[in-house]
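>>> Prediction below, plus the sequence it came from.
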Amino acid sequence: MPAGQALQEWKNHWPLALAAAFGMTLSMLHVYSLGAFMAPMEEELKWSRAAIAGGLTISSLVGALLSPFMGILIDRLGCRRVALPGAALFLLSTCLLTFTTRSVWSWWGIWFLVSLTLSLVRPAVWTKAVSAVFHRGRGLALAAALSGTSIASLLGPVAATYLIEALGWRMAYVALALLWASFVLPMLYFFFDRADHKAGRDVASAPISKGYSLREALASSHFYRLGFATIVIAVVVIGMTVHLIPLLTGKDMPKGEAAVIAGSVGVVSLIGRFATGAMLDRWNGPLIGAFSAVLPAMAALILLLCEATPLNAILAVCLLGFSLGAELDVIAYFTTRYFGLKNFGAIYGSIASLLAIGTGLGPLLAGLCFDMTGKYDFALMCVPVLCVVTAIMLGTLGPYPDFDREKATETP
């Protein structure tokens, strides 16, 4: 029966999962495309790469601050009323980056506007809509929705690189926004409408979930272990991914070849996302989390110690991409397992704020390392240490709580 119910959910709501995946590409497009813009912007504007990556830092800090308020807005207005105008405003604000002047403050100021609109299309709006209508098949549906980040990491660097070569970096931002608008906005308009309406009915009829309150979660060591792992993995994985193209070209790899190899992160992360979800359902979760945390360390060692041949670069990208795909799945899965679903939004929102901070710090720290030393070696040397500590944190989380037993114990 559960398998039949899951199949029925997919039959009824697959357009929502597909639309959510397209919407998810918006939440990470700015991250994965920025690496292609760094070299031409550095050449024209004479800015440091840390200053350029500072746009992501602003985006992440604004996202971290606004995440709780966006959750309230989504709860009150519904997913469609937030997602549709949010997507249009985000793409419009992305076009404004073409007006960047030689003052770095103009770049950061426009990024602040981009960050405000980006808060409307972050993962919460897509995962909430999917979770509302998928119950038996929720894990796979969330993996499908979150696969939008993999699509962005696959298409973003390649599209940005070719648009920059054809139009220059300024008009490339406009073209990139128009390209994304041409397929994302129709998908949201035609498919997110019906899905959001049904989501409201399903939420109203859903049973009350078990789990911790936000206060109980904050008193748990699991929250801080998971929070530490979240911010470290984000710093390492996003930092390496954003700087992957300049890192490879700095080792004398042709720009086009580097862009294609970097773009393959998306394919591997897609595989990693679904594979990790399947493994978490079947095997020991903490060990799977620890395994995924070690992969970026292996990628960093290859990039640091081995010659920058296409084969070595592909191997490093495969390891990095698999970890990138596993990241969001592991965080969301552990949040549901260790804290339950009763207050999932509040608890996951708090952890997602740390994810946003790490997403902004990673590219900034890698850029600072390059600006100070002229290469990325020191940053790559730090990655294995951070990953090993993170793996220990995740691997020792222990068994999942039994909320039914805790409920029975509390009952007089």
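Ah, there it is. Numbers count the residues shown, from 1 in each chain.
>>> only C-alpha atoms for contact and neighbour calcs from this point on.
OK.
>>> Not counting its neighbours along the chain, what's nearest residue 108?
Distances taken as C-alpha to C-alpha, 6 or more residues apart in numbering place residue 55 nearest to residue 108, at 5.6 Å, with adjacent residues excluded.
>>> correct me, but that neighbour touches residue 113?
No. The pair residue 55 / residue 113 is not scored as a contact, 10.6 Å apart, by C-alpha atoms under 8 Å.
>>> what about those two, which has more around it?
The neighbour comparison of residue 55 against residue 113 (other C-alpha atoms under 10 Å) goes to residue 55, with 25 against 19.
>>> How far does the helix or strand hosting that one sit from its chain's centre?
In this structure, residue 55 sits in helix 49-77 according to DSSP states H and E. The chain centroid and the centroid of helix 49-77 are separated by 13 Å, computed with C-alpha atoms, centre = their mean, to the nearest Å.
>>> ditto for stretch 13-29
Offset of stretch 13-29 from its chain centre (C-alpha atoms, centre = their mean): 13 Å.
>>> try stretch 111-129
Relative to its parent chain, stretch 111-129 has a centroid offset of 12 Å by C-alpha atoms, centre = their mean.
>>> Residue 337: neighbour count?
Counted with other C-alpha under 10 Å, residue 337 comes out at 16.
>>> residue ranges for the helices of the stretch 301-412 of the chain, please.
Using DSSP state H, counting those that start in this stretch, the helices of the stretch 301-412 of the chain run over 310-339, 344-373, 377-395, 403-410.
>>> Please apply the same query to the stretch 151-300 of the chain.
Using DSSP H, counting those that start in this stretch, the helices of the stretch 151-300 of the chain run over 169-205, 214-218, 221-242, 244-249, 255-263, 265-282, 285-305.
>>> Can you give me the buried ones in the third one?
Same thing as helix 221-242. By 16 or more other C-alpha atoms under 10 Å, the buried positions in helix 221-242 come out as 222-223, 225-242.
>>> How about the fourth one?
If you call a residue buried by 16+ other C-alpha under 10 Å, then helix 244-249 has these buried ones: 244, 245, 246, 247, 248, 249.
>>> next one: the shortest one
Within helix 214-218, the residues that count as buried by 16+ other C-alpha under 10 Å are 214, 217.
>>> Can you name every helix or strand that it contacts?
With contacts defined as 3 or more C-alpha pairs under 8 Å, 6 or more residues apart in numbering; DSSP states H and E, helix 214-218 has these neighbours: helix 344-373.
>>> Below is structure B, check it against A:
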Amino acid sequence: MTPHPDAAADTSQLRLIAQEWRRAWRPGVAALFAGSLGYSLYSAVSSLFVEPLQQQFGWSRGDIALVHSFGLVIAFIAPVIGRMTDRYGVRPILSAGLLLTAIGYGLLASMGGSLGYFYVVHFAFALVGMATTGITVTRILSGAFERTRGTALAIGRSGLAVAGALMPMALYPVILRFGSAGGYLLLAAFILLIALPLIWFWVPSRAAEQRSGRIALPSADSARALLANGKVRILIAASVLNYVPVVALLSQMKPLAVEKGLDTVAAVGAVSVMGAAAAMGALLSGLLVDRFWAPAVAFVLNLAPAIGCALLLQHDVPPALFYGAVLMIGLGQGAEIDIVAFMIARYFGLRSYATIYSLSTLGIALGVAVGASLIGMAYDHFGNYDVALLACSGSFFLAALFYLMMGRYPAGGQPD
């Protein structure tokens, strides 16, 4: 009996997908670990260092949170990293970024009580850490995968979320025993022993990419030309409004939980819950955008954290309710990068993908510089986090509306 044409086509498609994963799993795994253990992980665990630094050196939470304002300057390195990656290949840029990030952790571990030293080292640490973010990591995944690019991006993003969920459980006992220095050195060790070797040995060099025929796309449009496109501006604004409140809340999650009535152990658990929720959000968004209109998915996954922030406005929040609210916030964190990466390709094609992504990164970094600094200052001024929670809720809601403003997909499929 002759096989049905549709069944034959499905079989052929599955065969091509299997071939792609057999070819690309090594760079995919390398990207997964590099993205999970690089500089982006620090945002997920930085709140664990707030109280130890206060106790060790007598700094206020506002003093510590001020380092996030450095992003106002550091943000402008994002387009430079993108251009360097396009020119020299991802392996040398990401490898150098990972090595320098590990060195930065080492310098933070060796500091005394000088707040000036902390600021200088943290500035350099954040500067080199930009080379280990989605600018380079998603470039690996987008280059290695084509037919299953959305799934690969979702899995890659979920790795950071899983690391954000598991790392507090490893870090907290080390910080208790060895102080903040022990925590910084542990983070450096993960980079040097796992992420860096995988990138160096499993990610192809620029020459190898050229020999295999997987060469760079035609030159991207200039940043000025892209910013003249209204939908590019809308997508960048949505990504900023989505991501900034997440980073701000993560940077103060443990002390926020304590201020709302949780004990220390439960507060550390809240950091892990947010990481687990982010992993769920990353996988969920990756699956949904392949089946439904991406702006609608983004709307729902931003409305949930807007409600979650509102639930935390009461005092003495029961642990179950606090964890539920954090779960809703974490879903928004996990969805942002996958949805933005998907929407860049779906609305604008791949020709200017890296340029648009770096502009989004620039906007996010500028926003984080303001938001993550203000949340600590808001606590110092008001004595609680309620004003910050209201601002975060409003930001998530605006992001949900901005995503809807992207409108229909371009007619005739993805643009070239």
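Structure received. Computed from a predicted structure; not experimentally measured.
>>> TM-score for these two?
Remark: TM-score between the superposed chains equals 0.90 [TM-score structural alignment, normalised by the length of structure 1]; 404 aligned residues with a C-alpha RMSD of 2.4 Å.
>>> circling back: how about the residue nearest to residue 108 of structure 1, what's its partner in structure 2?
For residue 55 of structure 1, the aligned position in structure 2 is occupied by residue 67, per TM-score structural alignment.
>>> now residue 224 of structure 1
Counting by TM-score structural alignment, residue 224 of structure 1 lines up with residue 233 in structure 2.
>>> wouldn't that match be in contact with residue 224 here?
No. Using C-alpha under 8 Å, residue 233 of structure 2 is not in contact with residue 224; the gap is 11.1 Å.
>>> Quick check: closest non-adjacent residue to residue 209 of structure 1.
Counting by C-alpha to C-alpha, 6+ apart, residue 209 of structure 1 lies nearest to residue 342, which is 4.7 Å off, once chain neighbours are set aside.
>>> which position in structure 2 aligns with the one you found?
So, by TM-score structural alignment, residue 342 of structure 1 is matched to residue 351.
>>> Who are the contact partners of residue 180 of structure 1?
Counting by C-alpha atoms under 8 Å, 6 or more residues apart in numbering, residue 180 of structure 1 touches residue 91.
>>> Any idea how many residues pack against residue 19 of structure 1?
By other C-alpha under 10 Å, 25 other residues sit near residue 19 of structure 1.
>>> how much space between the counterpart of it in structure 2 and residue 156 of structure 2?
Here residue 19 of structure 1 is matched to residue 30 in structure 2, going by TM-score structural alignment. Remark: distance between residue 30 of structure 2 and residue 156 of structure 2 (C-alpha to C-alpha, to the nearest Å) = 10 Å.
>>> Residue 234 of structure 2 now?
Distance of residue 234 of structure 2 to residue 156 of structure 2, computed by C-alpha to C-alpha: 25 Å.
>>> swap in residue 365 of structure 2?
20 Å.
>>> What's the match for residue 261 of structure 1 in structure 2?
Checking TM-score structural alignment: residue 261 of structure 1 goes with residue 270.
>>> ok, its match touching residue 324?
No. Residue 270 of structure 2 lies out of contact with residue 324 (C-alpha under 8 Å); the separation is 9.6 Å.
>>> Of these two, which one has the most company?
Of the pair residue 270 of structure 2 and residue 324, residue 270 is the one with more neighbours under other C-alpha under 10 Å, namely 27 against 19.
>>> thinking again about what came up before, look up the closest residue to the match of residue 224 of structure 1, ignoring the ones flanking it.
residue 227 (6.0 Å).
>>> Go ahead and confirm the one you found touches residue 234.
No. Using C-alpha under 8 Å, residue 227 of structure 2 is not in contact with residue 234; the gap is 9.7 Å.
>>> Please verify my assumption that residue 241 of structure 1 contacts residue 32.
Yes. The pair residue 241 of structure 1 and residue 32 qualifies as a contact (C-alpha under 8 Å) at a distance of 7.2 Å.
>>> got the contact list for stretch 338-353 of structure 1?
63-65, 67-68, 71, 124, 208-214, 217, 222, 226-227, 230, 332, 335-336, 400-401, 403.
>>> ditto for stretch 147-160 of structure 2
For stretch 147-160 of structure 2, contacts defined as C-alpha under 8 Å, 6+ apart pick out 17, 20, 28, 31-33, 35-37, 40-41, 138, 141-142, 145, 278-283, 285-287, 290, 334, 337-338, 342.
>>> for stretch 371-379 of structure 1, same thing?
Contacts of stretch 371-379 of structure 1 (C-alpha under 8 Å, 6+ apart): 48, 49, 50, 247, 250, 304, 365, 366, 369, 370.
>>> Counting neighbours, which of the residues you listed comes out on top?
Counting neighbours by other C-alpha under 10 Å, the top entry in the contacts of stretch 371-379 of structure 1 is residue 366, with 26 neighbours.
>>> quick one on the thing from earlier: let's have the helices of the stretch 301-412 of structure 1 in JSON lines, adding distance to residue 297 of structure 1.
JSON lines is the format used below for the helices of the stretch 301-412 of structure 1 (distance: least, C-alpha to C-alpha, whole Å):
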{"stretch": "helix 310-339", "distance to residue 297 of structure 1": "9"}
{"stretch": "helix 344-373", "distance to residue 297 of structure 1": "15"}
{"stretch": "helix 377-395", "distance to residue 297 of structure 1": "4"}
{"stretch": "helix 403-410", "distance to residue 297 of structure 1": "35"}
